[in-house]
Structures are given as structure tokens and as C-alpha cells.
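Student: Let's see this in three dimensions:
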Amino acid sequence: MEPLSWSLSFSGSIKASRGLLVLAIMLRAVLKLCCGITYPHLRSMTGLQRAALAAFGQEITHLQSRGRMALPAWSSLRWTQKTEPAEQKSAALADEDVFYQRQGEAALDEALKIVESEDGWKLEMSEENGDVIYSKALTGNRKVFRLEAELNASPEELHDILFFRVEEMHEWNPSIRRIRVLKHVSRDTVVTHEVSAETAGNLIGQRDFLSVRHSSRSESRVYLGGAATRLESLPPQHGFVRAEDGPTCIILHPLQDRPDRSRFIWLLNMDVKGWLPQSLVNKALPRAQADFTKHLRRRLATQHPENKS
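Tutor: Next up is the predicted model:
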């Protein structure tokens, strides 16, 4: 029994009442693993060897749980104790959801402060249909843009199109290649990945965005907010410049005399990244807002052909 005694000395004593003979047979099957056998060799084990390894691990875990065997800190078998209980995994997921929820709420609050401030706004462009876009300089030469328009849809309908059915946006907006919801944090908060399309006249070029989107309601008003976020499973993609949104927001509220129509206010706040002159970006972004609103109107017209305007 000398080899068995030596093999067990690395992890303390195991009482003979657990069946030393069975343990010795299993121990021989994994002795090479404990002495430094490499992972590729582990993958080439036969079925019996794998079964012996699994049985040995279960036996060790059982003895540890009863306080009858303590593995040393350097033991390669201590990985069996690193598995997180289900409640710890749930807590970690809950913490992640809380992070995105709070980030979405904070982005909306900050964006509303910008769009509702009265100082510094200048008329950028005015469309024949009555849409107007104002700009406001932030740090440096970077600007944010506020579009104001009226749309033939209720706030609830626009909420559905722009938030709950955001993955369908590429169907009516040719400037978007695709949008995918990567994570449903809650009914009012999601994490999305958006890829812009390569369209003629696109001065900024193709970009991708990883964003948290949040919505809330206050009486008859609907608020949509968003900002760039991070997700370990989706780092910046090869071939794309990852731009950053936010904080940005959209405010929807019914017209006083026409509850089936909405006042549409959109704060566009974007850092397109890359090596582009800021003067070019400041010209392209309000044009992109005007184009988006045009495509949205066409989308609404397909649902309400009697109200085309």
C-alpha cells in the first residue's frame, strides 16, 4: 500500500471507511493528470479513463463536502470547487441587468437636460414640411442636434415602431443595414447592436453601434433614451468603426387638438469616431435626421394611407 499512501499524502488523509481499494483503482487512472499531464492528453483519454476521472472527482468532492479531505492550494483538482452556485450566477446576472437599467435611465435624464435647456440653440436647417433642426455646440467643435416635427401617429404607435419593433427598422430605413436586440434587460430597457448601411451619399461611412435603449412614460408622453454601452461578448468588430451614441433621446407627446398625431422631438448626440473632419460630420448629422424622419413618415403612410402628408 506504499504507492497509495504516497499518492494520498498531497491532499491529507482519507479514512479507510470510504473504501480505499475502490479509491486506489480510480486514483491510478488520474495519477498522471495530477502529476502534470497536459490538457491535450486529457482530451485523448479512453471512455474508461474518462469515467474513472469523473468518478474520482465526485468522490473527492463528496469527501470535501463532509470535511474529511482538504485539497492544498496548489492542487489542480481545486477547479471542482470554483463552480458558482446557481444563486450566485443569478445574482451576477441581476447585477448586470441593474447596470444596463441604470445606464439607460441616466442617459435619458442627461439627454433631457440637454434638449430642454434653452441656451445656445441655433437654427441649423428648415424643411418645407415644417420640420426644423437646431444645433448646439458642446466641447470643442462638436455639436448636438434637435429635430422638431409633427407625425401622423400617436405616441403609443411611434413607441411601438421605434422601440418594441426596433429590429424591423432596416425594413423602412435604408440607412440601416440591421439592428439586433442582444439583451432584453426589462420591458423598458434593451441592449442593441446596430450596423449602418453603405448607401450613396453617406458622407460618414459605415459604422456600428452598441447601445442601451431605455423608454419611459409620463402621463401622455413617451420618452426614449439611449447611450453607447459595452458588452464583453461583442467587442468592436473587424471592418467597422464603432461609433458612440448618446446621451440621446426622443420625446413623443400628442398634439393638444389631435391625440392621433404626435409632436416628435429628437436629440441626436453622436461621436462617429474615425478620422473625419468635424465640419463634415456637423453637416452630415442633421441631414441624416431629416432623412430618417422622411423614411419614418413613409412607414407611417403604409399604415395610415388616408393620412398621407
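Student: Could you use CA atoms for every contact and neighbour count after this?
Tutor: Noted.
Student: who's in contact with L4?
Tutor: Going by CA atoms under 8 Å, 6 or more residues apart in numbering, L4 touches A24.
Student: let's see it at 10 Å
Tutor: 20-21, 23-25, 27-28 (CA atoms under 10 Å, 6 or more residues apart in numbering).
Student: Identify, from those, the entry nearest to G57.
Tutor: Among the contacts of L4, L27 lies closest to G57 (CA to CA), at 9.8 Å.
Student: my hunch is that the closest one is in a helix, does that hold up?
Tutor: Yes - with DSSP: H, G, I helix; E, B strand; the rest coil as the criterion, L27 is located in a helix.
Student: Against V132, how distant is it?
Tutor: Distance of L27 to V132, computed by CA to CA, to the nearest Å: 78 Å.
Student: These two: who's more crowded?
Tutor: Remark: of L27 and V132, L27 carries more neighbours, 22 against 18, as counted by other CA atoms under 10 Å.
Student: which residues in the protein form strands?
Tutor: 122-126, 132-137, 143-151, 176-186, 189-196, 207-218, 221-228, 241-242, 244-245, 248-254, 262-268, 270-271 (DSSP state E).
Student: Flag every buried residue along the fourth one.
Tutor: Read it as strand 176-186. 176-179, 181-182, 185 (16 or more other CA atoms under 10 Å).
Student: Here is a second sequence; please produce its structure as well for comparison:
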Amino acid sequence: MLPAVVKLCCGIAYPHLRTMTGLQRMAVVVIEISSRRRHHPAWARIQLSAEWIQSYMGLVQPASNSTEARKEDSTAVPLEDKDLFYVNQGQEALRRALDILSDQNGWKTEVVEDNGDVVRSKAMPGGGGGSKKVFRLEGVLDASPEELYGALFLRVEDMHTWNPSIHRIKVLKHVGPETVVTHEVSAETAGNLIGQRDFLSVRHSCRHESCIYLGGAPTQLESFPLQKGFVRAEDGPTCIVIQPVAEDSGRSRITWLLNMDVKGWLPKSIVNQALPRAQLEFTRHLRRHLTARAALGR
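Tutor: All right, here's what the predicted structure looks like:
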């Protein structure tokens, strides 16, 4: 994923929330969710449970079915305040991205592929009083949600081995089992209209029932300033929603919101042409990677 539910207490400072008792915290969350369920169809599909609410308030870690994630869970330690910043940032990115996806108005079809993949775009307010496009890809992949979670989050540093548009991704910081800070460098490939960029991002993952949510946003890390020779682009808030296909547990439906500021002095027309193409190319490479792993029995 070119640089990743839900921070549930929009507008409430997290340090203040941490001083509340568990029941007080849960009450605040329920009030916020109830408000969102009335206004956003996507939120209305989320079922309330004590365990789910607590997981997003940091009271318990979101459960994972994967062996890789369970190993990491077993060594989890309480987060320090400085690390909670990244967890908050990842959760907030997911919340904002889902708000964009839940608004069905204004989406225009950009590309429809023969395999059923569809890319739509929507104009959103941008910096300086202008507007920018965000892109939404929807498709079905021959892989379970767990397999996609492994490819897109747990093994993110391996992504360059199957996606030629990525030169490298390095995890700079682990913040619990569900949040990481990464540095990504895009590849200098023929036909790349945007050119080489680097990204410093927070990536966050969580799940509810059979759905998996991956989100991300640009971030800062004092030990990793701007790198010489690169244009630092920003991707986010962004998310990928992974849902099993009802009639086939070995297939998944993905919805990917791409919300990128490539920086530099590129014309909008070039950027708006390149980004949906990048989504489709990424998905093609992901399909090939999943097919190759399946052939090897992985």
C-alpha cells in the first residue's frame, strides 16, 4: 500500500480521557458512536460490544487470529505516553478515512477493469482554498482477509519484493502489535509520471468481527528528518477495508481510499492521471504475489 477502526472520541483530548475510570471512558465512547451511527451508514453497520469498545480505547489489545500477530502480542508491554501519539494518529486516520468513504455523494467513476476492479474519484477541499481528488478502488481478490493482512501489514517490509513501484519500506518503530511507523521510498521506474518520492507514515491496523481495517497518515519522527535527494510526499488519511466475500471465505472484497499529496510542482492533471493507475497496478502486482504464494503452499 502506498502509504495504511477508529478513534472513537473525536474532539476529546486523549490524555484527559486516560484519567477517567473504565466505565466513564466507555460512556464517552458510546455517546460518540451513537452520534456517528445516526449520521454515517458505514458506522451504523458496526455492532457495539464492551470488548470492541475497550479495544479502541487501549483497555485491551484488538484480537488477531494470525500466528505472526499472536507472537507479537505475547511480548506486548504498556505503551509510553510518547508512543500513544502514534496510536492516536493511526486511529484518527482510520476514523477520518472511513468518514470519507461513508459519504456516498460526489464519487465519479474513473476506470472499470475487465476483472471488476473499479476506481472512483471525488473532489475534496485541499490546501490554499483549492481542491484535490481522492481515489477509491474496489475489487475482489482470491485471498482470505488474513492473507491480505499478512501481505499488506505484517510483512510490509517485504512489499518491494513483489511490487516494482516500491524501492524499499523500513519499519522504523513498532508501537504495540497494531501500529508501526514506516519509511517508504518509491522506485524510479519507467512510466512513473510522478517521480521518486519518500513517505514517513504511521500505519495502524484493527479488526472487527470478520473485517480488517488498515489505515495510515503522514507523521513525524525526530530521529528521521527529511532525507536528502527525496521529495517527501504525504499519504493520508487513507485506509484499506478488507471484508470476506460472503459465499467464499477464501476471497476478499477490498475498498482502498488513496488520499495523497505528492508535493513538488506537478500539474494536477498529471497527478490525477497517475494515482488511479498506480492503484490498479498495485492491485495487479498484489494478485500475482498472492497467486505465487498459493502455488508454494504458503
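Student: follow-up on the earlier one: from the contacts of L4 of the first structure, keep the buried residues only.
Tutor: In the contacts of L4 of the first structure, burial by neighbour count holds for 23-24, 27-28, counting by 16+ other CA under 10 Å.
Student: can you list those residues in JSON lines and add distance to F209 of the first structure?
Tutor: Formatted as JSON lines, those follow (distance: CA to CA, whole Å):
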{"residue": "L23", "distance to F209 of the first structure": "56"}
{"residue": "A24", "distance to F209 of the first structure": "57"}
{"residue": "L27", "distance to F209 of the first structure": "53"}
{"residue": "R28", "distance to F209 of the first structure": "54"}
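Student: from the residues you listed, which single one is nearest E306 of the first structure?
Tutor: The closest of these to E306 of the first structure turns out to be L27 (CA to CA; 79.8 Å).
Student: what residue of the second structure matches up with the closest one?
Tutor: Aligning on TM-score structural alignment leaves L27 of the first structure without a counterpart in the second structure.
Student: Contact partners for L27 of the first structure?
Tutor: 4, 7-8, 20-21, 33-34, 52-53, 55-57.
Student: of all those residues, which comes closest to P236 of the first structure?
Tutor: Of all the contacts of L27 of the first structure, P236 of the first structure sits closest to L33, with 38.5 Å by CA to CA.
Student: ok, the closest one touching L53?
Tutor: Yes - in this structure, L33 of the first structure is within contact of L53 by CA atoms under 10 Å, at 9.2 Å.
Student: Give me the more crowded residue out of the two.
Tutor: L53 (21 against 17).
Student: farthest pair in the buried ones among the contacts of L4 of the first structure?
Tutor: L23 and R28 (8.7 Å).
Student: mind checking how far the spatially most central residue of the first structure is from W6 of the first structure?
Tutor: Nearest to the geometric centre of the first structure sits V191, at 3.7 Å (CA atoms, centre = their mean). Using CA to CA, V191 of the first structure is found at 55 Å from W6 of the first structure.
Student: same deal with E232 of the first structure?
Tutor: Where W6 of the first structure is concerned, E232 of the first structure sits at a distance of 45 Å (CA to CA).
Student: returning to that earlier point: switch the strands of the first structure over to a markdown table; also include distance to A106 of the first structure.
Tutor: Shown next, in a markdown table, are these (distance: least, CA to CA, whole Å):
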| stretch | distance to A106 of the first structure |
| --- | --- |
| strand 122-126 | 26 |
| strand 132-137 | 21 |
| strand 143-151 | 18 |
| strand 176-186 | 15 |
| strand 189-196 | 12 |
| strand 207-218 | 10 |
| strand 221-228 | 9 |
| strand 241-242 | 22 |
| strand 244-245 | 14 |
| strand 248-254 | 11 |
| strand 262-268 | 15 |
| strand 270-271 | 17 |
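Student: Aligned to I240 of the second structure, what sits in the first structure?
Tutor: Taking TM-score structural alignment, I240 of the second structure has I250 as its aligned residue in the first structure.
Student: what about its match, neighbour count?
Tutor: Neighbours of I250 of the first structure under the rule other CA under 10 Å: 24.
Student: same check, this time on L258 of the second structure
Tutor: 27.
Student: Map it onto the first structure.
Tutor: The pairwise alignment with the first structure assigns L258 of the second structure to L268, based on TM-score structural alignment.
Student: give the contact list for its match.
Tutor: L268 of the first structure neighbours (CA under 10 Å, 6+ apart): 111, 115, 135, 143-147, 245-250, 285-286, 288-289.
Student: mind listing what's buried in stretch 185-203 of the first structure?
Tutor: Neighbour-count burial for stretch 185-203 of the first structure, counted by 16+ other CA under 10 Å, picks out 185, 188-198.
Student: ugh, typo on my part, it should be stretch 145-160 of the second structure
Tutor: 145-149, 151-154, 156-160.
Student: from those, which ones fall inside helices?
Tutor: Under the assignment DSSP state H, those contribute 145-149 to helices.
Student: Closest one of these to R18 of the second structure?
Tutor: Closest approach between these and R18 of the second structure, by CA to CA: Y149, at 29.5 Å.
Student: For that closest one, list the residues it contacts.
Tutor: Applying CA under 10 Å, 6+ apart, one finds that Y149 of the second structure lies in contact with 66, 155-156, 205-206, 212-214, 242.
Student: are any of these buried, and which?
Tutor: Neighbour-count burial (16+ other CA under 10 Å) applied to the contacts of Y149 of the second structure gives 156, 205-206, 212-214, 242.
Student: related to what we said a few turns ago, include distance to Q237 of the first structure when you put the buried residues of strand 176-186 of the first structure into a markdown table, please.
Tutor: Formatted as a markdown table, the buried residues of strand 176-186 of the first structure follow (distance: CA to CA, whole Å):
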| residue | distance to Q237 of the first structure |
| --- | --- |
| I176 | 17 |
| R177 | 15 |
| R178 | 14 |
| I179 | 15 |
| V181 | 16 |
| L182 | 15 |
| V185 | 23 |
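Student: now, which of those sits nearest Q278 of the first structure?
Tutor: Out of these, the member with the shortest distance to Q278 of the first structure (by CA to CA) is I176, at 22.1 Å.
Student: In the second structure, what sits opposite the closest one in the alignment?
Tutor: By TM-score structural alignment, I176 of the first structure lines up with I166.
Student: contacting residues for the closest residue in space to that match that isn't next to it in sequence?
Tutor: Among residues not flanking I166 of the second structure along the chain, S186 sits closest, at 4.4 Å (CA to CA, 6 or more residues apart in numbering). With contact taken as CA under 10 Å, 6+ apart, S186 of the second structure is in contact with 2, 160, 164-169, 192, 195-199, 230.
Student: Would you tell me which one of the residues you listed comes nearest to R18 of the second structure?
Tutor: Taking CA to CA as the measure, F199 is the one of the contacts of S186 of the second structure closest to R18 of the second structure, at 30.7 Å.
Student: All set now, cheers.
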